[in-house]
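Engineer: What would the 3D arrangement of this be:
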Amino acid sequence: MPFLTIAFPVFDPVAIAIGPIAIRWYALAYIGGIVLGWIYARALIKSEKLWGGPAPITLPQMDDFILWVTVGIIVGGRTGYVLFYNLPFFIQHPIQIFELWNGGMSFHGGFLGCVAAVMLFARRNGISILSLGDITTAVGPIGLFLGRLANFINSELWGREADSSVPWAMVFPNGGPLPRHPSQLYEAGLEGIVLFTVLAVMIRFGALKRPGLILGSFIAIYAFARITGEFFREPDPQLGFLWGGLTMGMLLSVPMIIAGAILIVVAWRRTPPVQALKSNQATP
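Structural biologist: Presented below is the predicted three-dimensional model:
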């Protein structure tokens, strides 16, 4: 065992317990991500400078959308986990599909649930799907960051075995006696802090004026971050490694890179609405 191996700081997975009612850190991560994302989204909508004029969605519409996207995250995340990661088990135990308190959520499924929520809400309210997608993904890294921290607190989704060159390796209580990469923290940094920072800088430089640019960037950058994290993360035991040492997380991220790149190219080629308006006004 490496000399500088760090002992995992054991946390109680229950954050708050009042009698028979127990609120877990994982639930608080979801709640915190949604609330903080909502606050940040409202701030983006209020800033006309970022949009080059009034935002394409109003604050009351954003308030209504929160319920839609929350349902999309939960339903999509659970459905994705069932289909992508543990389908044989849930076929034999279908009632456990609804036992969300036992864990088991998929980002890729949750993202598809968000996409469905964005498309349905935008069409119902006459809003640009791409612009609503931009707002949604701009705040997404907040929830990803908190979710990965919750994974760490719960001592789940830990990393692969590490050698003596990794002084911050940890022995997880349910991960065997050997030190492992704290891959949850790697992912929190990449999918949360780095992704949020990149998107925030892009927004400051006018990315919201090109509908779909933030959405495409989020999809592509997240996919690269997830694939990088998968090199350090232990694959789910029921799946293990797939073809050529790939993991399910890697395979599901590849289409995201392609989709994100397409959205970025299309958004970049499209003339920003403000510039288009000025061009039309200048035409005699």
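Engineer: Going by C-alpha atoms from here, please, whenever you check contacts or count neighbours.
Structural biologist: OK.
Engineer: Which residue ranges of the chain form strands?
Structural biologist: Ranges of strands in the chain, per DSSP state E, are 6-7, 14-18, 21-24, 170-171.
Engineer: what's the last one packed up against?
Structural biologist: Applying 3 or more Cα pairs under 8 Å, 6 or more residues apart in numbering; DSSP states H and E, one finds that strand 170-171 contacts strand 6-7.
Engineer: returning to that earlier point: of all the strands of the chain, which one is nearest residue 87?
Structural biologist: Closest approach to residue 87 among the strands of the chain (Cα to Cα): strand 21-24, 25.3 Å.
Engineer: quick revisit: determine which stretch of the strands of the chain is the most buried.
Structural biologist: Highest mean neighbour count of these: strand 170-171, a mean of 24 (counted as mean count of other Cα atoms under 10 Å).
Engineer: Quick one: closest of the strands of the chain to residue 140.
Structural biologist: Of all the strands of the chain, strand 21-24 comes closest under Cα to Cα, at 20.8 Å.
Engineer: What residues sit buried inside stretch 33-49?
Structural biologist: For stretch 33-49, the neighbour count (16 or more other Cα atoms under 10 Å) marks 33, 34, 37, 38, 40, 41, 42, 44, 45, 46 as buried.
Engineer: circling back to that earlier point, kindly reformat the strands of the chain as TSV containing distance to residue 219.
Structural biologist: Shown next, in TSV, are the strands of the chain (distance: least, Cα to Cα, whole Å):
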stretch	distance to residue 219
strand 6-7	34
strand 14-18	31
strand 21-24	29
strand 170-171	30
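Engineer: Select, out of those strands, the one closest to residue 206.
Structural biologist: Closest approach to residue 206 among these is made by strand 21-24 (38.5 Å; Cα to Cα).
Engineer: For the closest one, which helices and strands make contact with it?
Structural biologist: The helices and strands touching strand 21-24, judged by 3+ Cα pairs under 8 Å, 6+ apart, are strand 14-18.
Engineer: Now tell me what touches the strand it packs on from outside.
Structural biologist: 22, 23, 24, 25 (Cα atoms under 8 Å, 6 or more residues apart in numbering).
Engineer: Which residue comes closest to the second one once chain neighbours are left out?
Structural biologist: Ranked by Cα to Cα, 6 or more residues apart in numbering and with sequence neighbours excluded, the top spatial neighbour of residue 23 is residue 16, at 5.1 Å.
Engineer: ditto for residue 114
Structural biologist: Counting by Cα to Cα, 6+ apart, the nearest residue to residue 114 once its immediate chain neighbours are dropped is residue 72, at 5.0 Å.
Engineer: Against residue 55, how distant is the one you found?
Structural biologist: Using Cα to Cα, to the nearest Å, we find residue 72 at a distance of 23 Å from residue 55.
Engineer: To check against the first, give me the structure of this:
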Amino acid sequence: MLIHPNPDPVAFTLGPLSVHWYGLMYLVAFAQFILLGRVRIRQPHIAAQGWTKEHIDDMLFYGVLGVILGGRLGEVFFYGFSYYMSHPLEIFAVWKGGMSFHGGFIGVLIAMSLWARKVKMHLADVYDFIAPLVPLGYAAGRLGNFINHELPGRIAPADLPWAMQWPGIAVPVHPSPIYQALVDGVLLFVILWLYARKARPRLAVGGLFVALYGCARFATEYFRTPDYEVSAAGITISAGQMLSLPMILAGAVIVLFAYRKRNRQPS
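Structural biologist: All right, here's what the predicted structure looks like:
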């Protein structure tokens, strides 16, 4: 059985300022967005749309606001409403962790719509451009959760080679943040990056991201201790799975719509 390293959540201090690993993981996420974005604008079908380095830098500012505001508000309203209403100042303590991907996803959609309107770029092209840049940033966030020993997994078989002794939990559990970093993050990145290297119908890349993330998150949620569960017709699903189901459906519809629309266009 592995033992969680349980590192100090504070990476270093600068006088009265404490820099947390969780915050550094977000900096890693934003840095990889810039680096991968600059690789992506060199792809011929992306360059033909007029993307520039300045677009990426400007878009990142909007994206950061969408991730942080949407992610935190999603955590408050989707997962911990009663707690945060009782401790309202904790809403601002983002360095302690607690960011909802689904909330951040909604926040980024709104932020990108505002940015696209500002630069007069087609919103679907913006979504398609950023979709392959998101999963590795998500993986970095899950590493931040792991460092903070957040999101412990469900009880794991003691003979599972990677079962982990989690801080504060007496029994071995699945290291669910690592699962989600690898499956929802790295694996999803590889699939999307390879798919998006060629020109695809407008919204196909963005739709594929939505559908695949929903599927990946639904699967990895089986190994994570749920924030809460919902039961209907004898079926029990976690909060994360409940929020992922609309993504699976919407993503599949978007991809189908994108290809049908392209096939209907006159040659």
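Engineer: sorry, back to before: okay, residue 72 and residue 55 of structure 1: which has more neighbours?
Structural biologist: The neighbour comparison of residue 72 of structure 1 against residue 55 (other Cα atoms under 10 Å) goes to residue 72, with 22 against 19.
Engineer: can you pull the contacts of the residue mapped onto that one from structure 2?
Structural biologist: Counting by TM-score structural alignment, residue 72 of structure 1 lines up with residue 66 in structure 2. Residue 66 of structure 2 is in contact with 104, 105, 106, 107, 108, 109, 110, 111, counting by Cα under 8 Å, 6+ apart.
Engineer: what do you get if the cut-off is 6 Å, keeping everything else the same?
Structural biologist: 107, 108, 111 (Cα atoms under 6 Å, 6 or more residues apart in numbering).
Engineer: Among those, name the ones in helices.
Structural biologist: 107, 108, 111 (DSSP state H).
Engineer: What does residue 182 of structure 1 correspond to in structure 2?
Structural biologist: In structure 2, residue 182 of structure 1 lands on residue 175 (TM-score structural alignment).
Engineer: Just list the residues touching that match, thanks.
Structural biologist: Contacts of residue 175 of structure 2 by Cα under 6 Å, 6+ apart are residue 153.
Engineer: Could you rerun that using 10 Å?
Structural biologist: Shown in contact with residue 175 of structure 2 (Cα atoms under 10 Å, 6 or more residues apart in numbering): 2, 4, 146, 149-156, 162-166, 223-224.
Engineer: that older thread, for residue 252 of structure 1, state which of the buried residues of stretch 33-49 of structure 1 is nearest.
Structural biologist: Distances from residue 252 of structure 1 to those, taken by Cα to Cα, are shortest for residue 33, at 23.0 Å.
Engineer: Now the counterpart of the closest one in structure 2. Nearest residue, chain neighbours left out?
Structural biologist: Superposed on structure 2 with TM-score structural alignment, residue 33 of structure 1 falls opposite residue 29. Nearest residue to residue 29 of structure 2, sequence neighbours excluded (Cα to Cα, 6+ apart): residue 137, at 3.9 Å.
Engineer: Tell me the counterpart of that neighbour in structure 1.
Structural biologist: So residue 137 of structure 2 corresponds to residue 143, using TM-score structural alignment.
Engineer: doesn't residue 151 make contact with residue 26 of structure 1?
Structural biologist: Yes. Using Cα atoms under 10 Å, residue 26 of structure 1 makes contact with residue 151 at a distance of 7.4 Å.
Engineer: Can you pick out the residue with more neighbours from those two?
Structural biologist: Using other Cα under 10 Å as the criterion, residue 26 of structure 1 and residue 151 rank with residue 26 on top: 23 against 20.
Engineer: Between the two ends of stretch 192-206 of structure 2, how far is it?
Structural biologist: 9 Å.
Engineer: picking that back up, from residue 18 of structure 2, how far out is the alignment partner in structure 2 of the residue nearest to residue 23 of structure 1?
Structural biologist: Per TM-score structural alignment, the equivalent position to residue 16 of structure 1 in structure 2 is residue 12. For residue 12 of structure 2, the distance to residue 18 of structure 2 (Cα to Cα) stands at 6 Å.
Engineer: And for residue 207 of structure 2?
Structural biologist: Using Cα to Cα, residue 207 of structure 2 is found at 39 Å from residue 18 of structure 2.
Engineer: Going along the chain, name the helices of structure 2.
Structural biologist: Using DSSP H, the helices of structure 2 run over residues 21-40, 44-47, 53-74, 81-86, 101-119, 123-130, 135-147, 176-180, 188-195, 204-220, 239-264.
Engineer: and the last one, which residues are buried?
Structural biologist: Neighbour-count burial for helix 239-264 of structure 2 flags 239-241, 243-245, 247-248, 250-252, 254-255, 257-258 (criterion: 16+ other Cα under 10 Å).
Engineer: Residue 91 of structure 1 matches what in structure 2?
Structural biologist: That one, residue 91 of structure 1, aligns with residue 85 by TM-score structural alignment.
Engineer: quick one: its match and residue 76 touch, right?
Structural biologist: Yes. Applying Cα under 10 Å, one finds residue 85 of structure 2 in contact with residue 76, separated by 8.6 Å.
Engineer: And those two? Which one has more around it.
Structural biologist: residue 76 (22 against 13).
Engineer: The more buried one and residue 101 of structure 2, how far apart?
Structural biologist: Per Cα to Cα, residue 76 of structure 2 is found 12 Å from residue 101 of structure 2.
Engineer: joint contacts of those two?
Structural biologist: Joint contacts of residue 76 of structure 2 and residue 101 (Cα under 10 Å, 6+ apart) are residue 70.
Engineer: on that earlier part again, please enumerate the shared neighbours of residue 26 and residue 151 of structure 1.
Structural biologist: Contacts common to residue 26 of structure 1 and residue 151, judged by Cα under 10 Å, 6+ apart, are residue 13.
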